[in-house]
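Trainee: Return a 3D structure for these sequence lines:
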Amino acid sequence: MRNISDIIEQHLKAILNASKSGIVEIQRSEIAELFQCVPSQINYVLNTRFTVAKGYYVESKRGGGGYIRIRKLDLHGKHIHQTILDEVGETVTQKQAEDIIGRLYEAGLLSAREATILISIMDRDVLNLQIPFRDELRSRILNAMIVALLRH
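Mentor: Predicted coordinates:
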């Protein structure tokens, strides 16, 4: 059985996929009411399932008339490589790296074989160093890979 986070994620993705603009605005309280959950559950889903690494950009305005805007990023856009590089930053966890590689694969920028190889390189057992050195090295490798991929 799927949990509530999975159900909310699927609902938001369905709304987003139905949008011709690739952008959707929602009210946190309305979605929480629809799924009979607390608004913080919606925040959790947005913060963990709709990240730049997964191909989404989320912005919100709080207060009366506030909204949450979810935008599906186009990996073929002219500034997306910088957005991804900004997300990577100076350190990156194994999960973040896997999400970014998965998104590049879904966008057709990596083959299944390339994605598998890159994910194996990002593994904590391969980068057998203490944190934060491991996350710094993973970030450098991932940055170099993104620059090389998007240069072609």
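
Trainee: Please count neighbours and contacts with C-alpha atoms only from this point.
Mentor: Fine.

Trainee: Now do the residue sitting furthest away from the middle of the chain against residue 27, distance only.
Mentor: Most distant residue from the mean C-alpha position of the chain: residue 64, 28.0 Å away (Cα atoms, centre = their mean). From residue 64 over to residue 27 the distance is 11 Å, taken as Cα to Cα, to the nearest Å.

Trainee: Next, the second sequence, to be compared with the first:
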Amino acid sequence: MSSISDIIERYLIKIINEAPAGTVQVKRSELADLFQCVPSQINYVISTRFTVEKGYIVESKRGGGGYIRIRKVRISSFKAYYDALLRMIGSQITQAAAEDLIARLREEDLMTDREAKMIRQLISREVLNLPVHLRDPIRARVMRAVVMTLFASKGE
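Mentor: The predicted model follows:
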């Protein structure tokens, strides 16, 4: 059985994919009414499931006329996407952010399910059994190598 968070996420992804520009603007309170939940549940779903690592940009305005605008990022070129990914990874990356990035690469068919599973294992806390101040930079180096290899193999 799906959780309310899964249901809200699927709904938002569906309307984003149906939107011609890949952008939707919604009201927190209207979504909360639609799904019969508290507005903080909507905030939770948006803040955890619509991240930059997953390929979304979220803007919000609070107050009476407030809204949440969610946009699926579309990169204009393969090179721009590659550069954006390397910037996103930076010099250190958390396990959660790296896993989101892996999911995005998989969703965009830049890696197979098997590759994604292997890389998730390689960047896990269990494998990188080091203090955080070492683990996140090493994870970033692994993820940068993964991105460079994936893009090099695409020949562009």
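
Trainee: Need the TM-score from the superposition.
Mentor: Scored by TM-score structural alignment, normalised by the length of the first structure, the superposition of the two chains gives a TM-score of 0.85; 152 aligned residues with a Cα RMSD of 2.1 Å.

Trainee: if I pick the residue sitting nearest the centre point of the second structure, what's in contact with it?
Mentor: For the second structure, the residue nearest the mean C-alpha position is residue 54 (1.5 Å; Cα atoms, centre = their mean). Applying Cα atoms under 8 Å, 6 or more residues apart in numbering to residue 54 of the second structure gives the contacts 100-101, 103-104.

Trainee: Same question for residue 58 of the first structure.
Mentor: Residue 58 of the first structure neighbours (Cα under 8 Å, 6+ apart): 46, 50-51, 68-71.

Trainee: Select the longest helix from the second structure.
Mentor: What stands out as the longest helix in the second structure, according to DSSP state H, is helix 132-153.

Trainee: Find out how far that helix is from the centre of the chain, if you would.
Mentor: Centroid displacement of helix 132-153 of the second structure relative to its chain, using Cα atoms, centre = their mean, to the nearest Å, is 17 Å.

Trainee: other SSEs contacting that helix?
Mentor: helix 78-89, helix 95-107 (3 or more Cα pairs under 8 Å, 6 or more residues apart in numbering; DSSP states H and E).

Trainee: distance between the first one and the chain's centre?
Mentor: What that stands for is helix 78-89 of the second structure. Worked out by Cα atoms, centre = their mean, helix 78-89 of the second structure lies 14 Å from the chain centre.

Trainee: Give me the distance between residue 68 of the second structure and residue 11 of the second structure.
Mentor: 15 Å.

Trainee: Compare neighbour counts for the two and give me the winner.
Mentor: Using other Cα atoms under 10 Å as the criterion, residue 68 of the second structure and residue 11 rank with residue 68 on top: 17 against 13.

Trainee: Find the helix or strand that the closest residue to residue 49 of the first structure other than its chain neighbours is a member of.
Mentor: Distances taken as Cα to Cα, 6 or more residues apart in numbering put residue 9 closest to residue 49 of the first structure, at 7.0 Å, once the chain neighbours are dropped. Per DSSP states H and E: residue 9 of the first structure is located in helix 4-18.

Trainee: So what touches that helix?
Mentor: 22-24, 35, 41-42, 44-45, 49, 70-72.

Trainee: Among the residues you listed, which lie within helices?
Mentor: 41-42, 44-45, 49.

Trainee: Name the member of those with the most neighbours.
Mentor: residue 42 (20 neighbours).

Trainee: which ones are touching residue 88 of the first structure?
Mentor: Contacts of residue 88 of the first structure by Cα under 8 Å, 6+ apart are 96-97, 139, 142-143.

Trainee: That one -> the second structure?
Mentor: Using TM-score structural alignment as the criterion, residue 88 of the first structure maps onto residue 89 of the second structure.

Trainee: coming back round to it: looking at the contacts of residue 58 of the first structure, which is nearest residue 133 of the first structure?
Mentor: residue 51 (23.8 Å; Cα to Cα).

Trainee: That closest one and residue 57 touch, don't they?
Mentor: Yes. Using Cα atoms under 8 Å, residue 51 of the first structure is in contact with residue 57, at 6.3 Å.

Trainee: circling back: which among the contacts of residue 88 of the first structure count as buried?
Mentor: Listed as buried from those are 96-97, 139, 142-143; burial here means 16 or more other Cα atoms under 10 Å.

Trainee: Among those residues, which pair sits farthest apart?
Mentor: Counting by Cα to Cα, the most remote pair of these is 96 and 143, 12.5 Å apart.

Trainee: tell me which element residue 59 of the first structure falls in.
Mentor: With DSSP H and E as the test, residue 59 of the first structure turns up in strand 56-61.
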